[in-house]
Each structure stands twice: as structure tokens, then as C-alpha cells.
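Trainee: with the sequence up front, the predicted model follows.
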Amino acid sequence: MVVVDNELWIEEQFGQCDFGDSRRTKRMKLVAANMLAGPEKSLPGQNTQWSELKAAYRLFDSTEVTFESTASEHWNNTKQTRPGRYLLISDTTDINLNTHKATTGLGILGDGRSRGVQLHSSLVYDSERGVVVGQAGALLHYRKLKPKGETRAQRLARVRESDLWGNLVDQIGPAPQGSQWIHVFDRGGDNFEAMCHIKKTGTDCIIRAAKLNRIVLNQSGEKVSLNEACQDAQLLGSYTLNLRSRSGVAARKATLEVSVTSVTFLLPHRKSQWVKQCGIKTLEMNVVIVQEVNAPEGVKPIRWVLLTSLPAETFDDAWQVIEDYENRWLIEEYHKVEKSGCSIEAHALRTTSRLEPLLGLIGVIAVRLFQLKLVGRNQPNAKAKTHVPKHWLKCLKLLRPKVKVSELTVYEFFRELAKLGGFLGRTGDGEPGWQTIWRGYKEMHSLLDAMRLLGQL
């Protein structure tokens, strides 16, 4: 992955957005540039001139500027994957806007005492190069209180939170020729309908099972619970995992056994109208079970039951599925960037129709911050002079004159950049986070602006 300047990156992500007027597209690029310069700030903090701030408010008030129209250009760019193997990692996060009492149209969160919106996103990860490509799509959901006395059939007939998983698969669509797309879901995506959406798009999946008591057909064609089918799985091998300490649990080495089986999912007794009409009656799935053995007394043993359309005949097959699922942390970290790096929950606008395009913009900006964190780690040996803008190297040389900039790798360049943002780089400090990298980038960018004013770039 070659890192480009903010100006070029903004043009790539927003330059072709269709807002019904080229002036709105130009304004969106200006708002995006101001947000990149201070992603943690509010809109007034990013657009410091009153004329700029009014223009930003007018932009988000336009009916042509929506969540989808703001982010669609980035989504389309992301989905143009070159031949290879990609994970589409999805999850839902709550955007808590409870402090913004004046904002109308929000849904409920948690136990119903908080207000906000649920954001369901899919992040594309190139598993061969170890690179976050971008966001493939996203949906917003406003949860309502469950009507009193609602029946199961009535619930299936209305829009449900569980619909997000399948609807986002449809929004993203099939993979380009030569690309293998693998949807990676946590337990929230374990439902027959979501699996049908994946099958109809011709993509693959890895889903952590949540409903272990559901009835399936085992390898002998017998009706058993999924949990019972797992008990007859074939043991392929084991491995050791070092677990860090957490609240109430000491660090330990866990021995994990890997087993596999296959099952057939049956059409649910109660199903939505979409499932009735999609034409899929059964779904065949391989199952990879990761089970901790000899866990310490009083400690709940690790157990993953992973449903997948990928091959799972050998230990190497199963290990690939496990390794893919372990990359789920990327979407969780991405949502942290949206919340802490871009202060997504701090922005206050009067209506959800104005808020939605702002959420779409923040989702794209967060990709930029997250990519800068990972690019150095994923290309440790690539030369900075071929993967980083030349004036970035020139600027770093001025800020850190003792560093031999011409000899830096991409990994070393971003560590030096993070040091400008407060990263000490001592033995045992680990790797810099996106916050120190971004603070260092802003330090460098201030010098770049000064150099442009002086005509040195």
C-alpha cells in the first residue's frame, strides 16, 4: 500500500460524490479536509470561520446529502478489489447521543434509557497483504421499543436489528472476478436469513455460532442439536495460546483442541417473508470447534464454534478459518477510532437527517486514521522512499535531523512519525497506536503548510 497525501486521498474518496450540485461536492471536500486536520474536534472546532461553519451546516441540511451519498464513493472504491482473498468483517456499534437532548429522530439503546443510533459496518481486510482496504458498506438502525403483546410472526414482519447483517451483505453485493470475499460475523450474525443472503451473493462466510440448541442434520442425516453434532466432531490437532491476564483471571497458557464436522441447517419453522421467497431450503456448513482442555479450576474454558462455507477437512484448513476469525478485532478497533479519534458521539445536530451524512463522513475519515496505524506494521521491509510522499520525508528530516531518512523502511518511518506525537519507542513500549501516529502526522502537516506558504514545496 502506497501512502498518498491527504489532498489526493480526499479527492479519491469524495471527488465523484453525487450531491446534485458540483458546489456541494466541493464543499464536502473542504469539510473533509478540515475534519482530517482535527478529527477529534467538533464541527465548529474544525470549521473555525463562521462562513465555513454555516456552509457545513447547509451542506448537511441538503436533502441530496445523505449517509449513502456521502460514503458511497468510498464504498465503491473499496469494493474494486484486485484478485486475492479478502475478509469482510462486520459488526454493530451503538452511537450514544443521549446527551444531545435536542436531536430528534433517535432510537433507543441498551435497556431503553439511552438514545442514539446503531451503526453496522463492514471493513475489508486484504488477508494476503495484511492491509485494511476500506469500508465496503454500512447501515444505520434506529431501534424502537418492542410493542406490548407482539407475537413472533409480527416481529418477523417488521424491520429487526438482526436484518442488518443480511441487508448489508446485499448492499455490498458479489465480489469482482478473481476476488474471494469472506464475510466474518460474530454471534450477532448467526441467523439462517443472513446465511441465505451470503449464499445468494456467491461469497463465503465464517460465523461464530450463538444458537447451539438449534436442530440440524448431522453427518449421518440425523436430527440433533448443533451442540450434539459438535460432540461427534473429528479431532484434528491442538495448539497453545498465551492469554493475557484480565479482571479476576490470571495470565495462562491455554491448550486448545481443534475439531471439525459438517451439518445441514434446516429451514426455520418461523421465517420472514424474504426467507420464504428466497428459494433456499437447506444450508450445508462446515463447523470448526476450538475447545480449551485442562482449564484451571474456576475458569470458564474457551470454546468457539465457527460455522463456515470454507473447506475444513485438514488441520491447515481449520487453522485458516480460526486465523481469519481472529482478525475480528480489526472492526472493533475501527469503531474505537470512530468514537475516540473522531469523537463521533460528541457531534450534535438538530435532526437525524442532518446527522446521518456527518456519520457517513466520519466513517470514511476513520478509515484513513486506522490505515496509517497499520500500514507500517504490515509492510515492515518496504522502503519509505518508494511508499511515502517525498515531501513527508523532507519534512521528517527537518523535524528529526539525526534520522537517516533516505534509509528508513515504512515501518521505521511511522515509528519516527509517532515519536513526534509522544511515542517514546523504548524497549518494551510495543508498537505506537493510531493516536500518537496521528498527533505526529499533524505536527508534520503544520510544517508542510508552512513550507507551502514559503514556496519550498
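Mentor: Received, thanks.
Trainee: alpha carbons only for contacts and neighbour counts from here, please
Mentor: OK.
Trainee: now do the strands in this protein.
Mentor: Remark: strands assigned in the chain by DSSP state E are 84-96, 107-109, 114-126, 131-141, 179-185, 204-208, 215-217, 223-225, 234-243, 252-266, 282-293, 303-308.
Trainee: adding distance to residue 10, write the ones you listed out as JSON lines.
Mentor: Putting the strands of the chain into JSON lines (distance: least, CA to CA, whole Å) gives the following:
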{"stretch": "strand 84-96", "distance to residue 10": "23"}
{"stretch": "strand 107-109", "distance to residue 10": "31"}
{"stretch": "strand 114-126", "distance to residue 10": "19"}
{"stretch": "strand 131-141", "distance to residue 10": "14"}
{"stretch": "strand 179-185", "distance to residue 10": "26"}
{"stretch": "strand 204-208", "distance to residue 10": "32"}
{"stretch": "strand 215-217", "distance to residue 10": "49"}
{"stretch": "strand 223-225", "distance to residue 10": "51"}
{"stretch": "strand 234-243", "distance to residue 10": "40"}
{"stretch": "strand 252-266", "distance to residue 10": "45"}
{"stretch": "strand 282-293", "distance to residue 10": "41"}
{"stretch": "strand 303-308", "distance to residue 10": "37"}
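Trainee: put this next to the previous one:
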Amino acid sequence: MTFESVTAAHYARTRKSPSSVCLVISDTTEIDYGYKSNRPGLGRLTASNRRGFFLHSALVVDSCDGQVIGLGAQELYTRSTHKLDRVKVVKGCKRATESEVWGRLIDRVGVAGDRVRFIHVCDRGADNFDVFAHCVQQQSSWVIRAAQLSRKVKLEDGQIIKLKDLLDRTVVVGAYQVYVAANRK
């Protein structure tokens, strides 16, 4: 029995949502087994002395009423127990990176059904061209928090400026605040 075999039916049912516009909210959760755990299959977490695994999830929510429809897809992964050095790309070959999980999850969610639109909502970990390409391939829209504010963008008039400069001169057309309760430990 595998994680995929247990969850596949739920994902398929979720992706057949009758809602017209669905937000697909993705993020990663650390499952922490502590620093003394020697269980097989665990990897290094954000705090390098901790062991566990990561669960990257795509939660599907009805955009009209905010109701959770279900999980569109999930992926389990681990890091090496030893921190790896960053490597340069050599002749077009590169080591797989954690950031690729965003694109794989978008592909697993797939194309929305008839008269349904998926809008992927991701944090700045998904701010890269490959993720945008996966959204286009899956015929989805996306809202991704910008992380690379110094990247250059080309305006309609041909002018090239930093994304931060474009945002600074853009008129805000709406805003709202979300209040989150303090984390009490």
C-alpha cells in the first residue's frame, strides 16, 4: 500500500468539482520527527538537526463561498540528511531542486473540467518561470507572491525596468487585511 494508492480516489473526486472557479492553494508542511529520530526514510528539515519529511499539498477551495472542496494533489519528499553544496549547471544538466515540486503538483492537479477554472495560489517559493509554464500547460491561472523583485520586466512601450519599480508606480485598485491570531505556544 502506498501514499498515492490511498489518496488517489480523493484527489480525482476533488478535481471533478462542480464549482465554476476554484482556488488551488499550495504550500509545504514539515512533518517533524525530532532530532533523535533514526527512523528510515526521514531526511533533514529546515532546522538541520531535525529529521522528518515534507508534504506539499494543493488544497482546492470554492472561490465564491470559501468552502474547502478537498485536496487536488499532494507530494511527499525528503531532503538529504547531509546538506548539499549548490552546484552550477554544467552543459544543460542540473540536479533536481526542491522548487520543482511546485510544477509537479500543478501537473498532478491537471486541467480543470468543463466550465471550471483553476487559479493556483502560491507563496514566493513558486516565483519562477518554470512554475508559470506549468500553469500555462495545465490551462490554469495563477496568483504567486513575487520574490524576485529585482528581475527586469518589459513594458508595452518597450521600456525595461525592475519589477519593484513597476509595482511602486502602479495604482492600488483594492486591498484587504487578514487578521491571524497569535501563535500561542
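Mentor: Here it is on my side, so go on. No experiment lies behind these values; they were computed from the predicted model shown.
Trainee: TM between them?
Mentor: The TM-score (TM-score structural alignment, normalised by the length of structure 2) is 0.87; 182 aligned residues with a CA RMSD of 2.6 Å.
Trainee: returning to that earlier point: would you reformat the strands of structure 1 as JSON lines and include distance to residue 169 of structure 1 and mean neighbour count?
Mentor: Output for these, formatted as JSON lines (distance: least, CA to CA, whole Å; neighbours: other CA atoms under 10 Å):
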{"stretch": "strand 84-96", "distance to residue 169 of structure 1": "10", "mean neighbour count": "21"}
{"stretch": "strand 107-109", "distance to residue 169 of structure 1": "23", "mean neighbour count": "20"}
{"stretch": "strand 114-126", "distance to residue 169 of structure 1": "9", "mean neighbour count": "23"}
{"stretch": "strand 131-141", "distance to residue 169 of structure 1": "9", "mean neighbour count": "23"}
{"stretch": "strand 179-185", "distance to residue 169 of structure 1": "8", "mean neighbour count": "22"}
{"stretch": "strand 204-208", "distance to residue 169 of structure 1": "11", "mean neighbour count": "23"}
{"stretch": "strand 215-217", "distance to residue 169 of structure 1": "24", "mean neighbour count": "21"}
{"stretch": "strand 223-225", "distance to residue 169 of structure 1": "27", "mean neighbour count": "16"}
{"stretch": "strand 234-243", "distance to residue 169 of structure 1": "32", "mean neighbour count": "13"}
{"stretch": "strand 252-266", "distance to residue 169 of structure 1": "20", "mean neighbour count": "20"}
{"stretch": "strand 282-293", "distance to residue 169 of structure 1": "17", "mean neighbour count": "20"}
{"stretch": "strand 303-308", "distance to residue 169 of structure 1": "16", "mean neighbour count": "21"}
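Trainee: among the ones you listed, which is nearest residue 70 of structure 1?
Mentor: Residue 70 of structure 1 lies closest to strand 131-141 among those, at 11.5 Å (CA to CA).
Trainee: for that closest one, packing partners?
Mentor: Judged by 3 or more CA pairs under 8 Å, 6 or more residues apart in numbering; DSSP states H and E, the packing partners of strand 131-141 of structure 1 are helix 67-79, strand 114-126, helix 163-172, helix 352-378.
Trainee: what does the shortest one rub up against?
Mentor: Defining contact as CA atoms under 8 Å, 6 or more residues apart in numbering, one finds that helix 163-172 of structure 1 is touched by 79, 90, 120-122, 136-139, 141, 189, 193-198, 201.
Trainee: try it again at 6 Å.
Mentor: The contact list for helix 163-172 of structure 1 (CA atoms under 6 Å, 6 or more residues apart in numbering) reads 137, 189, 194, 197.
Trainee: looking at the strands of structure 1, which is nearest to residue 161 of structure 1?
Mentor: Proximity to residue 161 of structure 1 (CA to CA) singles out strand 131-141 among these, at 7.2 Å.
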